[in-house]
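Q: What shape does this take:
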Amino acid sequence: MTKVAVLGAGSWGTALANTMAKNGNQVVLWSHKEVQAAEINDKHSNEKYLPKAKLEANLQATADMAFALDGADIALVVVPTKAIREVGGQLADCLKASGQKVILAHATKGLEQGTHMRISQMLEEVVPAECYSGLAVISGPSHAEDVIKSDLTAISIGSTDVKAAQALQEALANESFRPYTNSDLVGSELGGALKNIIAIGSGMLIGKGYGANAQAALLTRGLVEIRQVGKALGANAETFLGLAGIGDLIVTGMSPNSRNYRAGRSLGQGKALSQVEEEMGMVIEGVNTVKAVYDLQSSLKLDLPITSALYRVIYEEESIDSAIKDLMTRPLKAED
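A: I've put the predicted structure just below:
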């Protein structure tokens, strides 16, 4: 039996914690809200993030991070990108105080604004190397709403540390949840972050009334941009043809369970971004990632027309119709 501390009790953190608890592991789910931890413990539910889901009775929750981490073999961080440094700092303080060492993992899909850092890079800056034995990322096509119902799911665990990846793999694997491992931490993180950009665009097309042809074209050409950015930042191009790449892109770019897709669809239907964010009540990672990658493309000497179009729509208030026209009337070229 493995002891796991899951830091972050949103939908994905709860679903992953529940999966590992279901497998017989000792899992403590940390929330920064005492009332949420109490609900999970007393009612075995997390209604705000996973309505009507019944959580495993052996899943324990707490608002005390030190308690969650006490004796843990694995610390899995599942909070929004903007909270990574704060939560990572608290994690580091707890580990330094206890003198323990954990396998450090995360399941957050984004890039930091300004620095353009990946999540593992942010964690490396705030958590001392002596506090963890390996660093891994959980990525791939997986909606919490489906995982909590034991829908068949396959994900990817990226790490340069084989033992760390295998420890997570063993804690998560069961008849409905199949984790694979790969050695490309960079590509796994970038695939998870960059597909959110394309998912917003896919939702916009559906919101505007376009059909499967348009959606397929956007997802396919979007994958080209994802691979270009990935290669420029040191990822293995093949990673984007697997679960952490095209797999995650498909599920995020086509499913109503995807908040990025839903946000794009609402924007396509004419709603303002502020209204969409208020109605969803959850972080839309792709909105920030659009800006991060748009800012990056000049230094990387890349041409990212879809990302650029979405940036203009979201941050410069260009109309979606105008952005679509610009994309469809660009100079003709060979497929790359």
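Q: Could you use CA atoms for every contact and neighbour count after this?
A: OK.
Q: Next up, the contacts around Q215.
A: 202, 205-206 (C-alpha atoms under 8 Å, 6 or more residues apart in numbering).
Q: give me the number of residues near Q90?
A: Q90 sits with 16 neighbouring residues when counted by other C-alpha atoms under 10 Å.
Q: Could you measure from it over to W30?
A: Separation of Q90 from W30 (C-alpha to C-alpha, to the nearest Å): 12 Å.
Q: returning to what we had before: from the contacts of Q215, which ones fall inside helices?
A: 202, 205-206 (DSSP state H).
Q: tell me what the host helix or strand of G13 is packed against?
A: In the assignment (DSSP states H and E), G13 maps to helix 11-22. In terms of contacts (3 or more C-alpha pairs under 8 Å, 6 or more residues apart in numbering; DSSP states H and E), helix 11-22 is packed against strand 3-7, strand 26-30, helix 144-147, helix 162-172.
Q: what's the closest of the ones you listed to S98?
A: S98 sits nearest to strand 3-7 of all the helices and strands packed on helix 11-22, at 14.5 Å, using C-alpha to C-alpha.
Q: relative to helix 162-172, how tilted is that closest one?
A: 90 degrees (axes from the mean of the first three to the mean of the last three C-alpha atoms, to 10 degrees).
Q: ok, which stretches of the stretch 1-150 of the chain are helices?
A: Assigned by DSSP state H, counting those that start in this stretch, the helices in the stretch 1-150 of the chain fall at 11-22, 34-43, 65-69, 84-98, 119-126, 144-147.
Q: buried residues in the third one?
A: Spelled out, it's helix 65-69. Buried residues in helix 65-69, counted by 16 or more other C-alpha atoms under 10 Å: 65-66, 68-69.
Q: Give me the contacts around that helix.
A: Residues outside helix 65-69 that contact it (C-alpha under 8 Å, 6+ apart): 4-7, 28-30, 61-62, 75, 90-91, 94-95.
Q: Out of the residues you listed, which is nearest to L135?
A: Distances from L135 to the contacts of helix 65-69, taken by C-alpha to C-alpha, are shortest for A75, at 9.9 Å.
Q: Tell me if I'm right that that closest one and A17 touch.
A: No. A75 lies out of contact with A17 (C-alpha atoms under 8 Å); the separation is 11.0 Å.
Q: Who has more neighbours out of those two?
A: A17 (33 against 23).
Q: One more, please, to line up against the first structure:
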Amino acid sequence: QECVPQCEVCVLSGPSHAEEVAREIPTTCLIASENEEVAKMVQKEFMNPKFRIYTSTDVIGVEIGAALKNVMALAAGMNDGLGFGDNSKAALMTRGIAEMKRLGIAMGGKAETFAGLSGIGDLIVTCTSMHSRNRRAGILLGQGKSLEETLAEVKMVVEGVNTVQAACHLAEKYHVDLPITQAINDVLFHGKDTQTAVLELMTREGKSE
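A: Okay, the predicted model is just below:
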């Protein structure tokens, strides 16, 4: 928008690992544009029997979901690397979507976006699939490897590493509490032990959901 303000900007997001899209495994995504007619035009061009597209006008919400789900996937991988189970991962994903929604709304996004494909849908696939680079990186971190060792082993871009720093800056700017995101940032960049981070999250003051 800054570089080409005369153009209509669209965002494509959702649970869509490229490995499966390329194999024509049925996939459903979301196209977001502030101009609904443009979103519908892109929907028409992209949609086929193996790739279903929905539309949205909530560009900010879709972008925040697409970015922050990578942070939560790092956390989900750490959960697996630490040897935790389904209970902890389910809690992590649920409280993770709450953080994503909290920041998204503060930045002007819509709450309902985070219950859809670019929110909970993308979060589920990224936190549970071995196609996910962020989850794989989290597993290695949970097993005790350093960030440098982890990135060297994954050998691909792990988006959540940079995103977690940006998310913490945004949380400060918009006065939003993101405890899981902050914990991941502390593990990656401030030398906090993963077990300590988990303990601190679990022993925070009790509150209503």
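Q: now what about the TM-score between them?
A: After superposition, the two chains reach a TM-score (TM-score structural alignment, normalised by the length of structure 2) of 0.96; 209 aligned residues with a C-alpha RMSD of 1.1 Å.
Q: returning to that earlier point: can I get the helices and strands packed on helix 11-22 of structure 1 in CSV with mean neighbour count and distance to S183 of structure 1?
A: Shown next, in CSV, are these (neighbours: other C-alpha atoms under 10 Å; distance: least, C-alpha to C-alpha, whole Å):
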stretch, mean neighbour count, distance to S183 of structure 1
strand 3-7, 27, 22
strand 26-30, 26, 26
helix 144-147, 18, 24
helix 162-172, 20, 8
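Q: E316 of structure 1: which of those is closest?
A: Short answer: helix 144-147, nearest of the helices and strands packed on helix 11-22 of structure 1 by C-alpha to C-alpha, at 32.3 Å.
Q: what about the helix or strand just after that closest one, how far off from structure 2?
A: Going down the chain from helix 144-147 of structure 1, the next helix or strand is strand 153-158, by DSSP H and E. Compared with structure 2 after the fit, strand 153-158 of structure 1 shows a mean deviation of 0.4 Å (mean C-alpha distance after the TM-score superposition for structure 1).
Q: Remind me what strand 153-158 of structure 1 packs against, helices and strands.
A: strand 132-139, helix 162-172, strand 177-182, helix 185-207.
Q: and of these, who's closest to E279 of structure 1?
A: Of those, nearest to E279 of structure 1 by C-alpha to C-alpha is helix 185-207, at 15.9 Å.
Q: can you tell me the mean distance of the closest one from structure 2 after alignment?
A: Relative to structure 2, helix 185-207 of structure 1 is 0.7 Å off (mean C-alpha distance after the TM-score superposition for structure 1).
Q: got the angle for that helix vs strand 132-139?
A: 20 degrees.
Q: For burial, what's the neighbour tally of the aligned partner of M156 of structure 2 in structure 1?
A: Aligned by TM-score structural alignment, M156 of structure 2 pairs with M282 of structure 1. The tally of other residues near M282 of structure 1 (other C-alpha under 10 Å) stands at 14.
Q: Am I right that M282 of structure 1 falls within a helix?
A: No. When DSSP: H, G, I helix; E, B strand; the rest coil is applied, M282 of structure 1 is found to be coil, with no helix at that position.
Q: Surely E145 of structure 1 and N257 touch.
A: Yes. Assessed by C-alpha under 8 Å, E145 of structure 1 is found in contact with N257 at 7.1 Å.
Q: residues contacting G88 of structure 1?
A: 123, 126-127.
Q: repeat for T126 of structure 2
A: Counted by C-alpha under 8 Å, 6+ apart, T126 of structure 2 has contacts 15, 69-70, 73, 132, 134-135.
Q: Trace it over to structure 1, please.
A: Looks like T126 of structure 2 aligns to T252 there (TM-score structural alignment).
Q: Can you give me the distance of its match to D184 of structure 1?
A: In terms of C-alpha to C-alpha, T252 of structure 1 sits 21 Å off from D184 of structure 1.
Q: What is the subsequent helix or strand relative to the helix or strand containing T163 of structure 2?
A: Per DSSP H and E, T163 of structure 2 falls inside helix 159-174. From helix 159-174 of structure 2 onward toward the C-terminus, using DSSP H and E, the following helix or strand is helix 179-189.
Q: How about that next one, which residues are buried there?
A: In helix 179-189 of structure 2, counting by 16+ other C-alpha under 10 Å, buried: 179-188.
Q: Quickly name whichever of those residues is closest to V198 of structure 2.
A: A183 (8.1 Å).
Q: What's the match for the closest one in structure 1?
A: By TM-score structural alignment, A183 of structure 2 lines up with A309.
Q: quick revisit: ok, and the most crowded of the contacts of Q215 of structure 1?
A: In terms of neighbours by other C-alpha under 10 Å, these top out with S202 at 30 neighbours.
Q: if we can go back for a sec, I'd like the buried residues of helix 179-189 of structure 2 written out as TSV, with distance to E36 of structure 2 added.
A: Rendered in TSV, the data for the buried residues of helix 179-189 of structure 2 read as follows (distance: C-alpha to C-alpha, whole Å):
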residue	distance to E36 of structure 2
P179	35
I180	34
T181	32
Q182	35
A183	38
I184	36
N185	36
D186	40
V187	41
L188	39
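Q: which two from those end up farthest apart in space?
A: Checking those with C-alpha to C-alpha, the most distant pair is P179 and L188, at 14.3 Å.
Q: From P49 of structure 2, how far off is the aligned residue in structure 2 for A292 of structure 1?
A: In structure 2, A292 of structure 1 lines up with A166, judged by TM-score structural alignment. According to C-alpha to C-alpha, A166 of structure 2 and P49 of structure 2 sit 37 Å apart.
Q: More neighbours: the two, which one.
A: A166 (15 against 8).
Q: Quickly note the distance from L123 of structure 2 to E20 of structure 2.
A: 16 Å.
Q: Same question for A75 of structure 2.
A: 23 Å.
Q: re the thing from before, JSON lines for the helices and strands packed on helix 11-22 of structure 1, including distance to T220 of structure 1?
A: JSON lines is the format used below for the helices and strands packed on helix 11-22 of structure 1 (distance: least, C-alpha to C-alpha, whole Å):
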{"stretch": "strand 3-7", "distance to T220 of structure 1": "34"}
{"stretch": "strand 26-30", "distance to T220 of structure 1": "37"}
{"stretch": "helix 144-147", "distance to T220 of structure 1": "24"}
{"stretch": "helix 162-172", "distance to T220 of structure 1": "29"}
